[in-house]
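Trainee: How does the following fold in three dimensions:
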Amino acid sequence: MSTAEVCALQRQLLEHPANPTAWEQLERALAVASPRGSHPIHVEASFKPAVETLPRGVFEQPAPRQLTAEAILRRAKEQVDEGQMEAAIGTVERWLEAVGEEQETPMLAFIRAHAYRLTDRADTAMEVLERFGSSEENAWIPFELGLILKALDRPEEAYLCFRRAKGIQPDFTWAAIEAANTTAEADVPLGRLDGITSAGAETGDVLNVHIDRMLRCGPLLLLIGWSSLPFENGSLFSLADPLAPGKRAVGGSTFYVRPDVCQALGRPDHESLGFAALLDVSSFHRWSELGQLRLVVQAEGAEDTRATSAEICLADIAEETDLSKVFEAVLGVFHVSIDSCNRWHEALRLFLPSTILKLSALFERHVSEEAGNVEVHWLSPPLQTGLPVASVIFVQLGSFISAKPAILQLAKTNLPLEIIVVNNSPELFSETFHLLDRFSGIRPDFRIGILNRASNLGFSAGCNLGARHASGECLVFHNNDLFADSVVDYKLLIQHALNEPNVIHSTFQYFTDGTLMQEGLTATRLTTARTQPFQLYNGYSIGRNQTRGKVLACSGSLMAMSQPLFAHLGGFSEEIVYAHFEDFDLCLRAQQEGIGIKVWNDITFFHAEGTGSVAPYHLSGTTSHINRMLFSLRWGKVLDAMDLSVEYSL
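Mentor: A predicted model of the protein is given here:
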């Protein structure tokens, strides 16, 4: 290759450095040009070959000034990714010598500082990046600066850099992780973080509060953050409307342990300094005119309020339009509080009656908006012998494999049946499809269909969706982890539902070891050491704990009734947040109209409880408590008039 060709190839590589073929061509050309006995030069390692090994004139010209900073950045990044830190530093610094140091961009400084830090030259890295440290456009600049400061054993400054990086880019997970790690690994209390000190927290009347996240949707405002002093669960947070004296946005709260905050403030690790508050802001209007509102906290039982250092401008908080994210945030922080050693009824003080009802209304809206977002897949044609005697409806969340025994038993009944699976786990559609497809042609009067949801909308909405697509004379709502003692038990249950169409039917259920699980549901009052704002009620399984009681409801895990009766009752309530207490709610509505409930003791079903669904973190161990509160608010007066002999103390 001639000298002119080598120069042309070099210019091509300077403009387009990510071209491995061109680099190989140049390396071969340089190897041929090397004097006898010298070693060929590996171009990628050194980027600029030594002049003495080349024909005269190849590298005597300066670096081309038309070369862009972006091209240099691409090449230096490739070298860093390959572990060639010295080469990356050389690439950037030779270009700066040619064009002038004033041409260095923040990202070129970032890649150069990054390479210096990884070669144990944090001081030099600091000199390179420090002048760009105030950049608010790219989160990687303060993030790298934080790593450099951490290497220089300056953890307080490093923490603030990580926090600034997360402020520029809120979803910057690495910045959040490094901030937490910095506080956890530091040998000294980081008492000056974000301008808060443990001494200043107790000075004056203003309580230092830092808000990490604000989420607004409709009438609700969720605040997540930390305080310099712990408060009781249930303390009231509020904002006053300056345009309408007397109007306030008020919400309950839950306080939980935040080890990173305790470490930062030099406080005991067990102190509950983290908090979440859910405010009802429905009374506020003309948000754009409200300006900055001071957040106020009132300890439960106290008459005086205390101003905090937090100011909130509602107009600056964008409305969250994805309702699934709203429920994930609210239920997620509720779960965090329970995991933080709060008992569930203490963490439940995050919710006031007004906010729990508005959360329920938001969920009903969410279900309504997503109602049409479903794919219908019938795996077999309609029955040739007429309508099925029953439509058996399963609602899937997690793997459907546990339902195989029940599907097989239903297939063996030889009754004309329709199996409908409402899939609330769309990522598992393929697995469910292949499992059910094996049964689809087992006999001509056994029809199977899958209703595939785009997202999880809960048990009530799933049952109602299945019922709308059902054609059977009666409906059987069936959990995935349930199966009969024999095929005859299915036949008996369906026969009862056909013979008594104006009654809700269920059966005795047993654990898989043969011990009694339930013979129906009843209600009990709950009492707590701290007075709740209203009476809490709970449902429990009769027979499970040997405590007797009047049957008020039957379990939604196995429930049969006629199609017209289900339609008359309006189906399961879609105000129930995801799952729990929808069965009790339906049965109480039925009893208000004089509709009977029968739980048959001569029909045996086994329940492998807990194997039928896998709930994500924010739904696990939360929705039962949320809906218990909702159930108590809705049915409290009716239950209070009943003779409920059982009372539980929490």
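Trainee: CA atoms for contacts and neighbours, from now on please.
Mentor: Fine.
Trainee: All the strands of the stretch 451-600 of the chain, in order from the start?
Mentor: 474-478, 482-484, 503-510, 516-518, 521-527, 536-541, 558-562, 596-607 (DSSP state E, counting those that start in this stretch).
Trainee: all strands of the stretch 101-250 of the chain, in order?
Mentor: Using DSSP E, counting those that start in this stretch, strands in the stretch 101-250 of the chain cover 209-217, 220-227, 236-240, 248-256.
Trainee: For residue 6, which non-adjacent residue is spatially closest?
Mentor: The spatial neighbour of residue 6 that comes closest, neighbours along the chain excluded (C-alpha to C-alpha, 6 or more residues apart in numbering), is residue 26 at 6.9 Å.
Trainee: ignore the last one, residue 87
Mentor: Distances taken as C-alpha to C-alpha, 6+ apart put residue 46 closest to residue 87, at 5.7 Å, once the chain neighbours are dropped.
Trainee: likewise residue 492?
Mentor: residue 603 (7.3 Å).
Trainee: Format the strands of the stretch 451-600 of the chain as CSV; extra columns: distance to residue 466 and mean neighbour count.
Mentor: CSV is the format used below for the strands of the stretch 451-600 of the chain (distance: least, C-alpha to C-alpha, whole Å; neighbours: other C-alpha atoms under 10 Å):
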stretch, distance to residue 466, mean neighbour count
strand 474-478, 9, 25
strand 482-484, 18, 24
strand 503-510, 18, 24
strand 516-518, 26, 20
strand 521-527, 24, 19
strand 536-541, 25, 20
strand 558-562, 13, 25
strand 596-607, 22, 18
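Trainee: I have a second one here; can you model it like the first so I can compare?
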Amino acid sequence: GFGWGFGWGFVCFLPGERVDAAFVDMEIEVSGRRLLYPSNGVRELDQSALVPNCIDLLKARPDGLLHAMLRQPLFNGKDTLAELAAHVQLAIDEFILVPGDGALLTGWVIDPTFAVRSIRLRAHGFQSQDMTSAWVSQPRPDLVAAFQSLGLADHARPGFTAFVPLNAQRLIAPHLEVTLHSGEVGFKSLPSARGGSLNAILSMLNGVEVAPDDMARSFAGVFAPATRALNRARLSQRAPHLLVNIGPEVVGPAVSVIVPLYGRIDWMLHQCAHFSRHGLPGVELIYVLDDPPRKNDMISLAQRCFRWFGIPMRLVLLPQNVGYGPANNEALRVARGRHVCFLNSDVLPRDGEWLRRMVGALEADDDLGAVGARLLFEDGTLQHDGMSLRRLPQFGNIPFPLHPGKGQRPPPGQGLRKVEAITGACMVLPRALAQELGGFDEDYAVGDFEDVDFCLRIRAKGLTCAVHDEVVMWHLERQSQQAPGVSWRQNLTTVNAWTFSERWGHAVVGAPCPPGAVLNLS
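Mentor: Down below sits the predicted model:
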């Protein structure tokens, strides 16, 4: 605390928008007591008039701060790393700015003598924290081989991915400031920043391997916030969809069946063939195309399906690929049924009673929020009979939805059975409830975890989720998608798992695995 006759003078800079002169009072906390002092208002000060005052204050400091500051080099647009006494090489492969959220940087650094103390992103009026303490390092065998003559260790990981949070809409003269332990400072200019896209997300995650004990740091600090920022930015630029009606309008539909399509649009043909066996009376069938280059093919195929099977439908044609959740949400906005059924294109009914039974279960129980079906693989083994949440140590104790009994012969049906969550591959609920919840959460990029999140939001309203295991359907899982053939798929699933864990981890027994923890694998 303050003794009588003692005190400190201080100068501080508080960044912020220009405010009214009435401004705000100053609050000081001393030994748990809060003291409120009225401010003298805000004055516009001439910058040139402030310089002498600042110099006088710096001269008064005994530690020579003024001389230290004057000795610091300034960035003039040129790279100066080669002028440092230590051998340091730094390259940036990708620099992506997400206005209002942050900047994503990928590249590599060669520092064989461990001379670097910090690397910061700087721009006019902005300085980041040290990026090296938070970035995700990655192996680069090509660089290790190329720089072995410098004594680079075989296990070195010179590649990196960094995400720098910032709320700026643009950066003026952005560059990297490299500070050595010796105090020397060098600069690295940055390539022109480009905007984010889905390809930026996939490129960031492709080829990345993260150990279980490093999951929390890597995904919490870099991959999850970067993916969310990039995904939000691309979704914010969505253009309106095109709505196409095929066949006569279904008047006053009881149910709207929403089916997203990406890649394998031919599944619409197989699904409509199964629907035609028993018909879809009183049902509004909506196919939403999340694959814009296939628009003409989609319209042509839908017309053929109507001619062959006599099933009217509505097409929601998106101008850009948005992912599973946003695609379903677009269709939800045009749905007219009292209930809505989210259905995958590779889920096929075995009889004509499937929809009537699930809707009937909802109408018979006001506490039931959503109901799903028992889904079987083509060989008759179980694919889905409800989901349970479990933390997986091999993924840093992040919770994942598991399918109990998957791959086994299904047990006898029990009718309606309450479960933790049901899959979005076949989910029926009141349309009013789906719209009240805002549809699927669009922070889950491309697909995965939207359905589990949706179920937990339903349960948070005091409602339940259930599987009607006497409603049995075929599910040819992921055959409706083209095989990705790249490693970004699992990493993106883990990103979505981390986003889910941040929001719902409190509802799952256990905790994330901290870095360096002992993993108990079974």
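Trainee: And the TM-score between these chains?
Mentor: Once superposed, the chains reach a TM-score of 0.69 (TM-score structural alignment, normalised by the length of the second structure), with 420 aligned residues with a C-alpha RMSD of 4.1 Å.
Trainee: Now do the same for the residue nearest to residue 492 of the first structure: its match in the second structure.
Mentor: Counting by TM-score structural alignment, residue 603 of the first structure corresponds to residue 471 in the second structure.
Trainee: do you know how far that match is from residue 358 of the second structure?
Mentor: Distance of residue 471 of the second structure to residue 358 of the second structure, given as C-alpha to C-alpha, to the nearest Å: 8 Å.
Trainee: Show me whatever sits in contact with both of those two.
Mentor: Shared contacts of residue 471 of the second structure and residue 358 (C-alpha atoms under 8 Å, 6 or more residues apart in numbering): residue 373.
Trainee: Quick check: closest non-adjacent residue to residue 180 of the second structure.
Mentor: residue 116 (4.3 Å).
Trainee: That neighbour against residue 181, yeah?
Mentor: Yes - if you go by C-alpha atoms under 8 Å, residue 116 of the second structure and residue 181 touch, sitting 6.1 Å apart.
Trainee: if you count what's nearby, which of the two comes out ahead?
Mentor: Higher neighbour count among residue 116 of the second structure and residue 181: residue 116, with 22 against 11, using other C-alpha atoms under 10 Å.
Trainee: longest single helix anywhere in the second structure?
Mentor: Longest helix in the second structure by number of residues (criterion: DSSP state H): helix 488-504.
Trainee: other SSEs contacting that one?
Mentor: Helix 488-504 of the second structure is packed against helix 198-205, helix 224-235, strand 398-402, with contacts defined by 3 or more C-alpha pairs under 8 Å, 6 or more residues apart in numbering; DSSP states H and E.
Trainee: The first structure: matching residues for the very next helix or strand once past the second one?
Mentor: Past helix 224-235 of the second structure, further along toward the C-terminus, the next helix or strand under DSSP states H and E is strand 242-246. Under TM-score structural alignment, the match for strand 242-246 of the second structure in the first structure covers residues 375-379.
Trainee: tell me which residues of that stretch are tucked away?
Mentor: For stretch 375-379 of the first structure, a neighbour-count test (16 or more other C-alpha atoms under 10 Å) marks 378, 379 as buried.
Trainee: if I pick the residue nearest the centre of the first structure, what's in contact with it?
Mentor: Using C-alpha atoms, centre = their mean, the residue of the first structure that lies closest to the mean C-alpha position is residue 328, 4.5 Å off. Residues near residue 328 of the first structure by C-alpha under 8 Å, 6+ apart: 618, 619.
Trainee: Map it across to the second structure for me.
Mentor: Residue 328 of the first structure maps onto residue 199 in the second structure, by TM-score structural alignment.
Trainee: so the residue nearest to residue 492 of the first structure sits right up against residue 508, yeah?
Mentor: Yes - in this structure, residue 603 of the first structure is within contact of residue 508 by C-alpha under 8 Å, at 6.6 Å.
Trainee: With the flanking residues excluded, which residue is spatially nearest to residue 558 of the first structure?
Mentor: If the residues on either side of it in the chain are set aside, residue 558 of the first structure comes closest to residue 478, at 4.8 Å by C-alpha to C-alpha, 6+ apart.
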